[in-house]
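Chemist: I'll drop the sequence and a predicted model, then ask my questions.
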Amino acid sequence: MTPMDMLLSRASTDRLKPPAPSEAQMAEILATAMRAPDHGKLRPWRYVIVKDAARLLLAERIVASMVRMDPDVPEFKKQKRLNRFSTIPMTLVLGMHLRPEHKIPLWEQEMTVAAGAMNILNALHALGFGAVWVSGDVVNDPVLAEELGFPAPHKLAGFLFIGTPEAPLPSPKRPDPAQFTAIWQGQPVNFPADGKTP
């Protein structure tokens, strides 16, 4: 598989089974995140690996956070989150070590974290693993963030569920890039994806 084949065949999946990456593999995978664009070299990405018995502890914290964010959250949603977080082979907590006082805008710092996460997803796929990036209201819970090591102003960017795909990855139909691309020639552009002719 060529590098382009690898990039074009990546797809998210939460149908994951053991094994998760080894410690050495995770070190290599996380090294790819350090290649993300990072204006100001602030290095805002932070990663927390959760595996083995700690999965249930995290799952319980996630459910407690759900209730804090919405006291009326349905029981089936709590059970679904509890099950997913406690049974997926590995969860990678995506943290954002933010510096609001810095001249680099917060949105750029956050984009650096997102770019690092995308590199991780691609690296996992390149090594034969599967993953999916999940978020939800809990990423906005400052209590959960602090429990995981990210007191304000730092935040959560979500969670990567990681393991080995249970089956070959699907080949979902992807949109044509031409629908989202325009050539600028001095006037505002239009995009076919927005129902407008370029």
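Modeler: Sure thing, it's come through. Numbers count the residues shown, from 1 in each chain.

Chemist: only C-alpha atoms for contact and neighbour calcs from this point on.
Modeler: Will do.

Chemist: Tell me how many other residues surround residue 14.
Modeler: Close neighbours of residue 14, defined as other Cα atoms under 10 Å, add up to 19.

Chemist: Can you tell me the element it falls in?
Modeler: Element membership for residue 14, per DSSP states H and E: none, as it lies in no helix or strand.

Chemist: Helices of the chain, residue ranges please.
Modeler: Secondary structure of the chain (DSSP state H): helices at 3-9, 23-33, 54-69, 75-87, 106-126, 142-147.

Chemist: wait, doesn't residue 155 sit right on residue 93?
Modeler: No: the pair residue 155 / residue 93 is not scored as a contact, 10.7 Å apart, by Cα atoms under 8 Å.

Chemist: Which one's more surrounded, the two?
Modeler: Comparing residue 155 with residue 93 by other Cα under 10 Å, the one with more neighbours is residue 155, at 24 against 21.

Chemist: Got another one to weigh against that:
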Amino acid sequence: MSLKNPAALEFLLSRRSRPAKTLVAPAPTRDQLVPLLTAAARSPDHGKLEPWRFIVIENGAMARLAELTETCGQSLGKTPEDIAKARSQFDLGHLAVAVVEVQKPSEKIPAIEQTYSAGAVCLALLNAALAAGWGANWLSGWQSHDPAFCKAAFGLAGNERLAGLIHIATEGAIPPERPRPDIDALTDWVSE
């Protein structure tokens, strides 16, 4: 029997990501982060494959990732503006969780469903952080999709890719509300 949880529904109806550039110290401690990771791991995992894993990027690793972003961006011919934007999440970051999609062989679970599961973990971690009172933002960027960056930064294997970087720290500013999707325009009802 399902129990109603009006507070959880109200949270979901009003949740709002916090821009990563507005997050300030302190970030969660390891003890504060573990319950958030635990909540995220309760996401649908399509056949109990757990097609994802976490890499916690603590403050001390941010400068290395910023420099690596610069180096990879230059080798890819990215503009200085693209490089500056991509590295800013590390230059300004305090803590981030890399959610790594891990494709696992399965006769029953298609690869795309494993990708969806990793995306669900990203959103669950984002929402858990927000519900716990932290500011949080889900970022990616060109470097997140560059195999050379991902291998050098995180040691990703051939069956792995970065689903997202969830930045978590203290909310430094309340973001303005933004327009939300028109549900009527996006919804079809099928009754027959």
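Modeler: Happy to help now that I have it. As the structure is a prediction and not an experimental result, all values here were calculated from the model.

Chemist: TM-score for the pair, please.
Modeler: Laid over one another, the chains give 0.86 as their TM-score (TM-score structural alignment, normalised by the length of the second structure), with 183 aligned residues with a Cα RMSD of 1.8 Å.

Chemist: Highest mean neighbour count out of the helices of the first structure?
Modeler: Looking across those with neighbours counted as mean count of other Cα atoms under 10 Å, the highest average goes to helix 106-126: a mean of 21.

Chemist: That helix aligns to what range in the second structure?
Modeler: Aligned by TM-score structural alignment, helix 106-126 of the first structure corresponds to residues 111-131 of the second structure.

Chemist: One more: stretch 28-40 of the first structure?
Modeler: Mapping stretch 28-40 of the first structure onto the second structure (TM-score structural alignment) gives residues 35-47.

Chemist: end-to-end on that stretch?
Modeler: 23 Å (Cα to Cα, to the nearest Å).

Chemist: Contacts for that stretch, please.
Modeler: Stretch 35-47 of the second structure is touched from outside by 51, 108-109, 113-114, 117, 120-125, 128-129, with contacts defined as Cα atoms under 8 Å, 6 or more residues apart in numbering.

Chemist: contacting residues for residue 87 of the second structure?
Modeler: Residue 87 of the second structure touches 65-67, 69-70, counting by Cα under 8 Å, 6+ apart.

Chemist: of those, which stay in contact in the first structure?
Modeler: Mapping the contacts of residue 87 of the second structure onto the first structure (both residues aligned by TM-score structural alignment, their matches' Cα atoms under 8 Å) leaves 66-67, 69-70 still in contact.

Chemist: can you put these in TSV and add distance to residue 17 of the second structure?
Modeler: Shown next, in TSV, are those (distance: Cα to Cα, whole Å):
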residue	distance to residue 17 of the second structure
66	22
67	26
69	24
70	26
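
Chemist: what's the closest of the residues you listed to residue 175 of the second structure?
Modeler: Using Cα to Cα, residue 66 is the member of these that lies nearest residue 175 of the second structure, at 25.0 Å.

Chemist: Counterpart of residue 77 of the first structure over in the second structure?
Modeler: When the second structure is aligned by TM-score structural alignment, the residue opposite residue 77 of the first structure is residue 82.

Chemist: got it, and residue 5 of the first structure?
Modeler: Match for residue 5 of the first structure (TM-score structural alignment): residue 10.

Chemist: quick one: its match and residue 16 of the second structure, what's the gap?
Modeler: The gap separating residue 10 of the second structure from residue 16 of the second structure is 12 Å, by Cα to Cα.

Chemist: Equivalent analysis for residue 29 of the second structure, please.
Modeler: As for residue 29 of the second structure, its distance to residue 16 of the second structure is 22 Å (criterion: Cα to Cα).
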